[in-house]
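# This is a predicted model, with the sequence first.
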Amino acid sequence: MSRAPPGAGRYPRGTGHRLAAAQATRAGDEQGPRPRGEHPAPLLPRLEWRSWGFGLLQRHLDVVRHGIEEGRRTFANTMKYVLTTTSANLGNMVSMAAASLLLPFLPLLPGQILLNNFLSDIPAVGLAGDSVDPELVDRPRRRDKRLIGRFRVAFGLLSSCFDILTFGVLRKWFHAGPELFRTGWFIESLLTELVVALVVRMRRPFYRSRPGRLLLVSTGAIIALTFAVPFLPHASALGFVRPPLCCWWR
């Protein structure tokens, strides 16, 4: 077994520390590298700060603090997207299965489902830069699978309740045929998912937790577009019809 050379273990190991020692030696520092435990303050002005594989672009620890805060904000916004998407997907699947058992026609056509998913994903992009309540970033958090599962089931089933209520109104009140039924459910399901996204993002009352500008603007634009879809040119190609309320306004 080979013996370690004299002085081994006295100095820090790692590429960053070896580079720092070499730079200090080339710069003419008489002290050279310091043993473990001694304060390296005399070396800091001449060296690029390096620690465990990442470098600091500025010579103060606020950089680390800002990085931690940004990481917590990113995690909080990621959880908003996960909760919104999983609950909406479960609710849509339950509603689609229930409608398939109760209706003699398809509740939504494939093109309408794709359009619904596409429009609902546009405001979700704004979640990446959404504002975060201070209590969500005051301490480190972990992904809670149980919380995700409970939320998915609770909000998914709640969304399905609104869908089934919409089914009853369209069939019993409006006596909706396949085209009108699909148009009405398309509007209701998309609006429900947009509202859920706004509810999930906050722990405070809505008047004390303002969403980010991109999320707010994109959600408002998609809500307006949702009501306008049946009136757009060539909307019939996707199976949409104008709701009967527009005829009452004429």
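Happy to help now that I have it. Only a predicted model underlies this, so the values are computations on that prediction, with no experimental measurement involved.
# rest of the way, CA atoms for contacts and neighbours
OK.
# Which stretches in this protein count as strands?
50-51, 54-55 (DSSP state E).
# quick one, what contacts Ser218?
The contact partners of Ser218, taken as CA atoms under 8 Å, 6 or more residues apart in numbering, are Ile122, Pro123, Gly126.
# Just give me how far the biggest helix by length in the chain sits from the chain centre.
Looking only at the chain and at elements set by DSSP state H, the helix with the highest residue count is helix 62-102. Taking the mean of its C-alpha atoms, helix 62-102 sits 5 Å from the chain's own mean (CA atoms, centre = their mean, to the nearest Å).
# Included below, for side-by-side comparison, is a second structure:
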Amino acid sequence: MGPVSSLFDFATYALLLGVFHAWADPALFQSGWFVESLLTQTLIIHIIRTGKVPFVQSRASTALVLTSVAIACVGVAMPLTSVGALFGFVPLPAAYWPGLAAIVLTYGLFAYVMKAWYVRRYGLD
């Protein structure tokens, strides 16, 4: 999963640096990368926890789903809070969110495809 994750980190860099000119705003870069990393790391838990199709063929426990949603909500809200400001985060522009959604969803698809390949090749031990 490492190379897949790295590809989507680069996509996030391209979005933040190329579209939002975060070269001149390191706090924007840090905030955007934090949110993307947290969301993709939370999503990957659901993808690799089962050999089946997550969310469709296999549902996580209520506790895992609620914890994941809570983590995602806190991560998305963090740049808007005074706690986020302590970490140097700044609010992200509204135009960032559709790009981030595309990155996270595509990452999830790529991660699932890689996992399915691995399961077919090596099994689930």
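Everything's here; your move. Since this is a predicted model, take the numbers as computed values, not measurements.
# Could I get the TM-score for this pair?
Laid over one another, the chains give 0.70 as their TM-score (TM-score structural alignment, normalised by the length of structure 2), with 92 aligned residues with a CA RMSD of 1.3 Å.
# coming back round to it: ok, and which of the strands of structure 1 has the densest surroundings?
When the strands of structure 1 are scored by mean count of other CA atoms under 10 Å, the highest mean neighbour count falls to strand 50-51 (a mean of 14).
# quick check: it aligns to which part of structure 2?
Across structure 2, nothing matches strand 50-51 of structure 1 (TM-score structural alignment).
# From the contact counts, what lies against that strand?
Using 3 or more CA pairs under 8 Å, 6 or more residues apart in numbering; DSSP states H and E, the elements in contact with strand 50-51 of structure 1 are helix 15-26.
# What span of structure 2 is the helix it packs on aligned with?
Counting by TM-score structural alignment, helix 15-26 of structure 1 pairs with no residue of structure 2.
# Tell me which residues of that helix come out buried.
Within helix 15-26 of structure 1, the residues that count as buried by 16 or more other CA atoms under 10 Å are Gly16, His17, Ala20, Ala21, Gln23, Ala24.
# what does stretch 206-215 of structure 1 give?
Buried residues in stretch 206-215 of structure 1, defined by neighbour count with 16+ other CA under 10 Å: Arg210, Pro211, Leu214, Leu215.
# Stretch 89-100 of structure 1 now?
Result for stretch 89-100 of structure 1 [16+ other CA under 10 Å]: buried residues Asn89, Leu90, Gly91, Asn92, Val94, Ser95, Met96, Ala99.
# Check stretch 69-79 of structure 2 too.
Buried, per 16+ other CA under 10 Å, within stretch 69-79 of structure 2: Ala72, Gly75, Val76, Met78, Pro79.
# Please render those as CSV that adds distance to Leu43 of structure 2 to the earlier fields.
Listed next are the buried residues of stretch 69-79 of structure 2 as CSV, based on distance: CA to CA, whole Å:
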residue, distance to Leu43 of structure 2
Ala72, 9
Gly75, 13
Val76, 14
Met78, 18
Pro79, 20
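# and which of the residues you listed is nearest to Leu92 of structure 2?
Distance ranking of the buried residues of stretch 69-79 of structure 2 against Leu92 of structure 2, using CA to CA, places Pro79 first at 7.2 Å.
# what does that closest one align to in structure 1?
Pro79 of structure 2 maps onto Pro230 in structure 1, by TM-score structural alignment.
# go on, Gln41 of structure 2?
Match for Gln41 of structure 2 (TM-score structural alignment): Glu193.
# One more: Tyr13 of structure 2?
Going residue by residue (TM-score structural alignment), Tyr13 of structure 2 aligns to Phe167.
# Now do the contacts for that match.
Ala99, Phe181, Trp185.
# repeat that for 6 Å
Listed by CA atoms under 6 Å, 6 or more residues apart in numbering, Phe167 of structure 1 has no contact partners.
# Distance of it relative to Ala22 of structure 1?
Distance check for Phe167 of structure 1 against Ala22 of structure 1: by CA to CA, to the nearest Å, it reads 74 Å.
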